[in-house]
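Enquirer: no FASTA, just this:
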């Protein structure tokens, strides 16, 4: 599962953090493999900006599930700082920490400049920073002038995240597992996965391609209720598309019917990989997506306004996946 740690209308950041932990504990009880958190900044509806801190909080409140970043936006950070943070997490929670890396800013232009100060990024920076991070998390070498302490020798698994052909090619070239952000940018999903698999080079950490795809999921006992609950996601997406980001809104009856054709098309494009419906619909949606992508894992995103109904959504999704 990927959690953006949504701040709900009428709720607080503290509420959002509590809901995230409760959701992670529930996902663990259902047998989910991993629980990732995404770095976003200056967004009133997302409380996961201090991603490494939150990874530690979730890992400390669970027992077995892997916890990680989906992802850390590496251009916002020096590789040494990331290596030390995730090296510390790996020492605290051995064998349970993932480090997913992205190259987007995770925010708007002014906030990006506030994060990066005077740094001007070039296309060569991201591959170089990923390689540096690999070295810092690998075994310390004789004569190595800069060592991540903690970090060196922890071998925290690195994933590359993206929604473009650039990220697919880089993950293939470096022999790293690849997570495609189809939960919000599904347009190039199949093309990127094909390119990744075609160009993949085995590495010391990965012998063959390994793919995760992001899947927005809203599951309920009936298709009609799922569609109603999904209106929270529809409203959030419309806010993203129109530049009016806010807190996660309560569901609205027949929300899509109130929109014009262009707005509906924009939401549908954004959520083209979404699976929304009752148990049978969710099962069929998962089966179709699995056949189309041959993904090794689904990374679910479930923005349901009512926290209890969000847990129920995960129950239904887990049961549907188990029958495939």
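Expert: Alright, I've got the coordinates. No experiment lies behind these values; they were computed from the predicted model shown.

Enquirer: Going by C-alpha atoms from here, please, whenever you check contacts or count neighbours.
Expert: Fine.

Enquirer: Quick check: nearest residue in space to residue 263, chain neighbours excluded?
Expert: Of all residues not flanking residue 263 in the chain, residue 238 sits nearest, at 7.2 Å (C-alpha to C-alpha, 6 or more residues apart in numbering).

Enquirer: and that neighbour, how many neighbours?
Expert: 18 (other C-alpha atoms under 10 Å).

Enquirer: putting a second one here so we can go through both:
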């Protein structure tokens, strides 16, 4: 059991840049900029966006472009990827892109790397043209990116310009023990996707901490977990707003691509018992309620995991409600002064 309090650790934001039913991707980008500017003022530490492709409800496919857009519209908060799906990209291209971002916004860029495609296999083929060995090569590709962004080596035949010497912090993202062990062996910070794949959280944290070897500036393991939080002024309002999140995951279970749906009075009749169970299993680490409820549940999660940082996704259809959710959450944590 951890003895940390929420006020001892920083809190960060995961923005999936949702496309809302009846709205456009352009509106999603406007909401993202507004939210990023608000949470920057609230003291959140990071603002990460994730690479997803061919999804009607997510507008963050060109993740690197959005990172630059958000970093340019904010002043303090770290902006990064949660994550870049490395099998979709050549390591040199990733290093050049993030080296460019780090040159434009010094000390404010994070690079989170994942080994999943962030889409279905047909779309992965459209992205890459070749699926052979891409996941199996993830460890060596991570090392390659790390080397490109590391100390300047004038003798290297291939160099990331800009990028070399930038020392952009690189995170390993994961939802299993594979990424946890890799992050530990390479001495890198680790972020777990417990907001949609909770089953191996505890096992992955254990593997990461036990396999960690200090490298460079990171002397001790640093673990972050992402969770869903729907916070409102009352439990009843939060439960109502959470039905948009449940509908989004129901669409994932069914394999149906839809924009984010507005909240409904009840999920009864929208899912059967099997679908309800599947969605609730995926959303195990979702904390929904008024300020007191959410604070207690987040503290219990911290007690259980002992993570060093919590990242929060508040997937709420109403933009004002989404901003308010983060306002409530910000009161519980240590404000970042980076």
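Expert: It's in. Note that the structure is predicted; figures quoted are calculated from it, not measured.

Enquirer: Show me what the residue nearest to residue 263 of the first structure aligns to in the second structure.
Expert: By TM-score structural alignment, residue 238 of the first structure lines up with residue 250 in the second structure.

Enquirer: just to revisit the earlier point, so the residue nearest to residue 263 of the first structure sits against residue 260, correct?
Expert: No - using C-alpha atoms under 8 Å, residue 238 of the first structure makes no contact with residue 260, being 11.6 Å away.

Enquirer: just to revisit the earlier point, I'd guess the residue nearest to residue 263 of the first structure is in a helix, am I close?
Expert: Yes - judged by DSSP: H, G, I helix; E, B strand; the rest coil, residue 238 of the first structure forms part of a helix.

Enquirer: In terms of position in space, what residue lies nearest the middle of the second structure?
Expert: Against the mean C-alpha coordinate of the second structure, by C-alpha atoms, centre = their mean, the closest residue is residue 82 at 3.7 Å.

Enquirer: That residue -> the first structure?
Expert: So residue 82 of the second structure corresponds to residue 70, using TM-score structural alignment.

Enquirer: give the contact list for that match.
Expert: Listed by C-alpha atoms under 8 Å, 6 or more residues apart in numbering, the contact set of residue 70 of the first structure reads 2, 36-39, 99-102, 161.

Enquirer: picking that back up, what about the residue nearest to the centre of the second structure, is that helix, strand or coil?
Expert: strand.

Enquirer: Give the buried residues for the helix or strand hosting residue 247 of the second structure.
Expert: According to DSSP states H and E, residue 247 of the second structure maps onto helix 235-254. The neighbour-count check on helix 235-254 of the second structure (16 or more other C-alpha atoms under 10 Å) flags 235, 237-251 as buried.

Enquirer: counterpart of stretch 288-295 of the first structure in the second structure, which residues?
Expert: Aligning stretch 288-295 of the first structure against the second structure (TM-score structural alignment) gives residues 300-307.

Enquirer: I meant to write stretch 133-152 of the first structure there.
Expert: Against the second structure, stretch 133-152 of the first structure falls on residues 145-164 (TM-score structural alignment).

Enquirer: contacting residues around the matching stretch?
Expert: 91-92, 94-100, 102-103, 165-168, 170.

Enquirer: Just the closest of those residues to residue 301 of the second structure, please.
Expert: Of all the contacts of stretch 145-164 of the second structure, residue 301 of the second structure sits closest to residue 170, with 25.1 Å by C-alpha to C-alpha.
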